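*Asks:* Based on what follows, work out the 3D shape:
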Amino acid sequence: MDEQLKEAFINAKSKDKQVSYEAYRYILQATDKQVDWAYEVWEDLLEGLRSKNNHQRSQSVQYLANLAKSDPEKRMLSDLPELWEVTKDDKFVTARHSLQAIWKVGLAGDDLKERVMALMADRFENCMDEKNHTLVRFDIIQNMKHLYDQLEDEGIKQTALDLMHNVEDEKYRKKYLQVWK
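*Replies:* Next up is the predicted model:
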């Protein structure tokens, strides 16, 4: 990892919101492709999932989701449940940002794709008691579309269609179906 990236990981925790945001965007861009330094920050990011700072929790999920494709040791297979927990964070914005990033874990191999799809499908079916459940459902359908667009796996599309067609409220069923138009 180069010095600029090390500095970005430090700056991402800055109290200065502009400094933190610029570092966050830089790290997301740097982790958008496969890298050879993922394990240099992996444990710190796992620790960030449990931070008292909700921004740290959300960012840690987003970084780890991006780094899943840079995980030859397949650590994500055992760490995914910790990331998934943040998608249910008490702070809805943290939960939502985490949920919106989790699909990227599914790009790291068939085993992770199947696990992410199973988690999302289960959540879609069982989130009716959650506050903002329609947004949760929308994000899950959008995640499945992102995965499908990247992997062109018809099983992903069929799962999403099955979930959407089982939505009783026609207004929301139509809204979710629009994602797949």
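*Asks:* Going by C-alpha atoms from here, please, whenever you check contacts or count neighbours.
*Replies:* Noted.
*Asks:* Could you give the secondary structure assignment for Glu73?
*Replies:* coil (DSSP: H, G, I helix; E, B strand; the rest coil).
*Asks:* Based on its surroundings, how many neighbours for it?
*Replies:* 8 (other Cα atoms under 10 Å).
*Asks:* Show me which positions of the longest helix along the chain end up buried.
*Replies:* Longest helix in the chain, counting residues (DSSP state H): helix 133-151. Judged by neighbour count using 16 or more other Cα atoms under 10 Å, the buried positions of helix 133-151 are 134, 136-148.
*Asks:* ditto for stretch 164-181
*Replies:* For stretch 164-181, burial by neighbour count (16+ other Cα under 10 Å) applies to Met164, Val167, Tyr172, Arg173, Tyr176, Leu177.
*Asks:* can you list the residues that contact that stretch?
*Replies:* Residues from elsewhere that reach stretch 164-181 (Cα atoms under 8 Å, 6 or more residues apart in numbering): Thr134, Phe138, Ile141, Gln142, Lys145, Leu161.
*Asks:* Before we compare anything, build this one as well:
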Amino acid sequence: MDHAAAQTMMDKLRSQDREVQNEAYYAAMEQTKEQVDWAYDIWDELKQDLTHPDNHNRSIASQLLCNLAKSDPEGRIFDDFAALMEVTKDKRFVTARHCLQSLWKIGMAGQPQKQLVMNGLADRYRNCMEEKNGTLIRFDIIQGLWNLYQYEPDESVKQLALDLIETEEDIKYRKKYAAVWRKSK
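*Replies:* I've put the predicted structure just below:
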């Protein structure tokens, strides 16, 4: 995809017409399952959209940036990770959740990115319980670590998840989180 085509896609991703926006979103998500050579053609605009007034745009931008981490030889994701973590606290919980559920994909880009994700998710897990949906946030974090482990089995990812689960004081939720990891045995 050349720069003009990438810009056209960005325009469609920002469309007020939800059908046009959704079509562009699904196409972009499909294309970014693999490395692409046009990531930087839209990277800065996606980063700006993390604070867009429309929550759909914030959600799309966060998910695409997570997918594009594997197409980021310059390592921009390291500078932009904090902005993504802010989206996991979005005032619209569905937007926050979409971002949170995509963060693990950054870890697919390499060991430094994986460590970034692990540290970010662990911190988010430890500090989310005062929030309205704290238990759901924790579940999504444990699921994200499981997804990362399934992509590339790494005992440090598994150990982090199990350690986090052990910090859960409510036995009901500890069992729920642990059930995610029983699938990996």
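*Asks:* Measure how far the longest helix of structure 1 is from the centre of its chain, please.
*Replies:* Chain-centre distance of helix 133-151 of structure 1: 10 Å, with Cα atoms, centre = their mean, to the nearest Å.
*Asks:* Against structure 2, what's the mean shift for the next helix or strand after that helix, could you check?
*Replies:* Downstream of helix 133-151 of structure 1, the next assigned helix or strand under DSSP states H and E is helix 154-165. Here helix 154-165 of structure 1, set against structure 2 after superposition, deviates by a mean of 0.7 Å using mean Cα distance after the TM-score superposition for structure 1.
*Asks:* helix or strand right after helix 154-165 of structure 1?
*Replies:* Next along the chain after helix 154-165 of structure 1, taking DSSP H and E as the criterion, comes helix 170-178.
*Asks:* Nearest to the spatial middle of structure 1, which residue is it?
*Replies:* The geometric centre of structure 1, computed from its C-alpha atoms, lies nearest to Ile102 (Cα atoms, centre = their mean), at 1.9 Å.
*Asks:* Run a quick neighbour tally on the residue lying closest to Asp71 of structure 1 once chain neighbours are set aside.
*Replies:* Of all residues beyond its chain neighbours, the one nearest Asp71 of structure 1 is Ala38 (7.0 Å), with distances taken as Cα to Cα, 6 or more residues apart in numbering. Residues contacting Ala38 of structure 1 under the criterion other Cα under 10 Å number 21.
*Asks:* Also Asp153 of structure 1?
*Replies:* Asp153 of structure 1, neighbours per other Cα under 10 Å, totals 11.
*Asks:* Give me the mean distance between the helix or strand harbouring Lys114 of structure 2 and structure 1.
*Replies:* Assigned by DSSP H and E, Lys114 of structure 2 falls within helix 111-126. Here the mean offset of helix 111-126 of structure 2 against structure 1 after fitting is 1.1 Å, by mean Cα distance after the TM-score superposition for structure 1.
*Asks:* quick check: angle from that helix to helix 155-166?
*Replies:* With axes from the mean of the first three to the mean of the last three Cα atoms, to 10 degrees defining the directions, helix 111-126 of structure 2 sits at 0 degrees from helix 155-166.
*Asks:* And helix 111-126 of structure 2, what's buried?
*Replies:* For helix 111-126 of structure 2, by 16+ other Cα under 10 Å, it's Gln113, Lys114, Leu116, Val117, Met118, Gly120, Leu121, Ala122, Arg124, Tyr125.
*Asks:* I'd assumed Arg138 was in contact with the last one.
*Replies:* Meaning Tyr125 of structure 2. Yes - counting by Cα atoms under 8 Å, Arg138 is a contact partner of Tyr125 of structure 2 at 5.5 Å.
*Asks:* who are the neighbours of the longest helix of structure 1, in terms of helices and strands?
*Replies:* helix 92-101, helix 110-126, helix 154-165, helix 170-178 (3 or more Cα pairs under 8 Å, 6 or more residues apart in numbering; DSSP states H and E).
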